[in-house]
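In: This is a predicted model, with the sequence first.
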Amino acid sequence: IYDHIDDYKELLGKLNSHFGGMDYEIVNLSDLSLHRKAPEIIKKLVNEREKIGDLLFPLTKCLALRVACPQCGLTDRFGIKNCYDGDIIRFFCPNHGWHSFDIKKDNLQKLEYGSPLRNFVRGLLYTEDNKEKDIPYSWLRVTGSDHAGFYQEQLFYRGAAMLDIDIINSPLIVYCPLITDWTGVKLSKKISVNGGYKYLTEQGLDYFLDYKKFNFP
């Protein structure tokens, strides 16, 4: 995404101008780790890792928390070999062995999350913001309609209940339209990278794949 961040900024700038100067800010997930409630939320996740892992990752039943190896940058993507001891999480690198992370003392921006866990953590932090009367805004989540339906929201509500978090202030979720291929499913980054949409280029429709070729007035 960082290779294309300027495209996002250009599009946001055009939308901002078109809709009358709406303020916006680009925030990375690592920035959310600086949230005042992040340490508390992460601690709760670790304490209930078996329940949350089973809910969000039924194939591995592990909490997909990870920190890159400080020497080579490799991660255990699904957190399968993670070891937990209070506030300490130990991560395994096949090249350099074990390395540890302290939830209370180390930089939480180093923590990475599997996709379902990332969405869950984001929703919990937004819920915490919506509870606060001195925060002058409320969160509204906009996501692709491929995630629409009861399944995603059920995961959030059930997970929040496992952590004993009141979701009455959880953000409203709005599902946006998708660009789909001829089969009716959303365009896939993986398929695009592997050349699976060559037929779109041959038909002069590659503007669906490349923002630079998309005619945006």
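Out: Alright, I've got the coordinates. Numbering: from 1, shown residues only.

In: switch to C-alpha atoms for all contacts and neighbour counts from now on
Out: Fine.

In: quick one, longest helix in this protein?
Out: Ranked by number of residues, the top helix in the chain under DSSP state H is helix 115-131.

In: Report the buried residues of it.
Out: By 16 or more other CA atoms under 10 Å, the buried positions in helix 115-131 come out as 117, 120-121, 123-130.

In: next structured bit after it?
Out: Scanning forward in sequence from helix 115-131 by DSSP states H and E, the next helix or strand is strand 140-144.

In: Now do the spatially most central residue of the chain against residue 185, distance only.
Out: By CA atoms, centre = their mean, the chain has its centre lying nearest to residue 118, at 3.9 Å. Using CA to CA, to the nearest Å, residue 118 is found at 23 Å from residue 185.

In: Equivalent analysis for residue 131, please.
Out: In this view, residue 131 and residue 185 are 37 Å apart by CA to CA.

In: what comes up buried for stretch 147-163?
Out: For stretch 147-163, by 16+ other CA under 10 Å, it's 155-157, 159-160.

In: The chain: helices as residue ranges?
Out: Applying DSSP H to the chain gives helices spanning 5-18, 29-32, 38-47, 49-56, 115-131, 150-162, 189-193, 198-202.

In: could those helices go into CSV alongside distance to residue 76?
Out: Shown next, in CSV, are those (distance: least, CA to CA, whole Å):
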stretch, distance to residue 76
helix 5-18, 26
helix 29-32, 18
helix 38-47, 16
helix 49-56, 15
helix 115-131, 14
helix 150-162, 23
helix 189-193, 21
helix 198-202, 33
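
In: Of those, give the one that comes closest to residue 102.
Out: Nearest to residue 102 among those is helix 38-47 (10.5 Å), distances taken as CA to CA.

In: Of the helices of the chain, which is nearest residue 88?
Out: The closest of these to residue 88 is helix 38-47. By CA to CA, the value is 9.8 Å.

In: okay, now the one to match up with it:
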Amino acid sequence: MGPSPLKNNDETRKEILSAIRDFVPSLNPNNPIFASFHNGQVQNPLGGGSYAFQDDIVGPVLSALVDDEVLEGKRSAAQPRLPTRPIVIHAGLQPNNSPHAGTLVVFCYAFSFARWMCGRMQKMAKDAGFGGKLPAVSVEITFVDTAPVDGKGVTVDGVQYQRAYRLAGPSDFTDDYHAVLRFLSRWSGIPYTAAFQSDFFSGPSIPKILEYILSRHITLGRQLSPKHGVLALRAACPVSGCGLAEKHGLLNTYKGSTITFKCPNHGPHSICVSEPAEAARIEANAPARNLIRSMSHLLDAKAHNVRVTGGDYAGTYQEMFLYRPLAAWSAATRLAVGKTPHILYAPVIVDWSGAKLSKSLYVREGAYDLMKVLGTDGLCSFARLRDHFDDDGSEGLRRIWLEVESWLKNPKKLFRSYSVEYLQRVIFETEKKD
């Protein structure tokens, strides 16, 4: 039997594929579906971070933590190149949806990195003949419970006010997050703690950091909020049953260490940030929170802090909102001289167009309906992933965990994005092989 003519006739194949592409939208003309094709091959070309860290990401981070201790004068150059302080890997979440694939990848990265870090330190200690105690490694997941509850805010005279989860009560999705964290902690052997915004703003260095920020609120407002030009610091109205907070800080007034906020129902109320109990009530938008958190981590003399966040926060976002104001702070205060935050960026999960898979809050109604048709809506939330496998959620999450683990084994894979179509093959199509 001779070779199939289709294998040798590019024009015939092109015509067939073109016909399929033209036919598929007609299946549902009111909400058309479009066909695309790929060869199933995965490329991991080197460049930038993937070139620099193609063989190792854990070692350079450990070395940077040791260098921090040297900068602080806390160790001699003769000591083994191992950190001496506990290491905390941080990640965060807004509890306004069941965690989708992007969030799950961030969590898996945090726990996997912590596991690899423990293993690397053990090997380094053994190779160096070091018999001392190695620092503990843990994961801390912060619930950004100051995120707004959908449908609970109001707009008055064009000014937006919100009510946050910290006053409205636990999110409906809290159990999903804890289920995920318990699985990852068990598989990695790494303990975790859950923290909230009040825990973060109760830190010992926070009052002094806030005093610095208030003293430069005009400059920092322009830097951290290009749209509004003012610091987006908030505090919920203290009147029982109210809890409204002005979202963007447009009406805030500043005097010394005191911020005065305005409630549309009950008028002005104030917080003195030099008082720790009052500082714990502060809320901040993402850029301001990012800066305050980084300052507090750099001042932490008891632990090393490493953050894992989505790759969509890398690049210009950090250069403008974090590193420029951090450099000005260090120059003005002589604090954390020579130190910068330790941040790892998880690969972004993207759709066919290259846009990141997002919470429904940021996309139009029904944007991901097709994923249900294709059987991939489990990527939109842990709850749907659990339903897909008809279990406690462990099977789908385990497949994501193993995929992220493979990235740590081959770190060049950490410096790229991954498509929904790619994860479809990793998570769902492997069912056919199991």
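Out: Good, I have the coordinates. A quick note: this is a predicted structure, and the numbers were derived from the prediction, not measured.

In: Would you agree residue 108 of the first structure is in contact with residue 32?
Out: No: Residue 108 of the first structure is not in contact with residue 32 according to CA atoms under 8 Å; the separation is 9.3 Å.

In: Show me which of these two is the more surrounded one.
Out: Higher neighbour count among residue 108 of the first structure and residue 32: residue 108, with 21 against 17, using other CA atoms under 10 Å.

In: aligned partner of that one in the second structure?
Out: For residue 108 of the first structure, the aligned position in the second structure is occupied by residue 279, per TM-score structural alignment.

In: excluding its backbone neighbours, what's nearest that match?
Out: With sequence-adjacent residues excluded and distances taken as CA to CA, 6 or more residues apart in numbering, residue 279 of the second structure is closest to residue 273, at 4.7 Å.

In: what's around that neighbour, how many residues?
Out: Residue 273 of the second structure has 24 neighbouring residues, counting by other CA under 10 Å.

In: Check residue 10 of the second structure too.
Out: Neighbours of residue 10 of the second structure under the rule other CA under 10 Å: 11.

In: now it: how far from residue 17 of the second structure?
Out: Distance check for residue 10 of the second structure against residue 17 of the second structure: by CA to CA, it reads 11 Å.

In: swap in residue 330 of the second structure?
Out: Relative to residue 17 of the second structure, and taking CA to CA, residue 330 of the second structure is found at 59 Å.

In: residue contacts, the spatially closest residue to residue 137 of the first structure that is not a sequence neighbour?
Out: Nearest residue to residue 137 of the first structure in three dimensions, chain neighbours excluded: residue 130, at 7.7 Å (CA to CA, 6+ apart). Neighbouring residues of residue 130 of the first structure by CA atoms under 8 Å, 6 or more residues apart in numbering: 137-139, 169-171.

In: I'd like the residues you listed as a markdown table, with neighbour count and distance to residue 208 of the first structure appended.
Out: As requested, those are exported to a markdown table (neighbours: other CA atoms under 10 Å; distance: CA to CA, whole Å):
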| residue | neighbour count | distance to residue 208 of the first structure |
| --- | --- | --- |
| 137 | 10 | 34 |
| 138 | 16 | 33 |
| 139 | 16 | 30 |
| 169 | 16 | 37 |
| 170 | 24 | 34 |
| 171 | 20 | 30 |
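
In: which one among those gets closest to residue 145 of the first structure?
Out: residue 171 (16.3 Å).

In: So what does that closest one match up with in the second structure?
Out: Under TM-score structural alignment, residue 171 of the first structure pairs with residue 341 in the second structure.

In: Not counting its neighbours along the chain, what's nearest its match?
Out: residue 294 (6.1 Å).

In: Count the neighbours of residue 363 of the second structure for me.
Out: 11.

In: Measure how the longest helix of the first structure sits relative to helix 150-162, angle-wise.
Out: With axes from the mean of the first three to the mean of the last three CA atoms, to 10 degrees defining the directions, helix 115-131 of the first structure sits at 60 degrees from helix 150-162.

In: Report the aligned residue range of the first structure for stretch 192-201 of the second structure.
Out: Aligning stretch 192-201 of the second structure against the first structure (TM-score structural alignment) gives residues 24-33.

In: ditto for stretch 59-69 of the second structure
Out: Across the first structure, nothing matches stretch 59-69 of the second structure (TM-score structural alignment).

In: List the buried residues for that stretch?
Out: 61-62, 64-69.

In: Dump these into TSV; add distance to residue 102 of the second structure and secondary structure as well.
Out: Compiled in TSV, these are given as follows (distance: CA to CA, whole Å; DSSP: H, G, I helix; E, B strand; the rest coil):
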residue	distance to residue 102 of the second structure	secondary structure
61	23	helix
62	26	helix
64	27	helix
65	27	helix
66	31	helix
67	32	helix
68	31	helix
69	33	helix
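
In: and which of those residues is nearest residue 269 of the second structure?
Out: residue 68 (40.8 Å).
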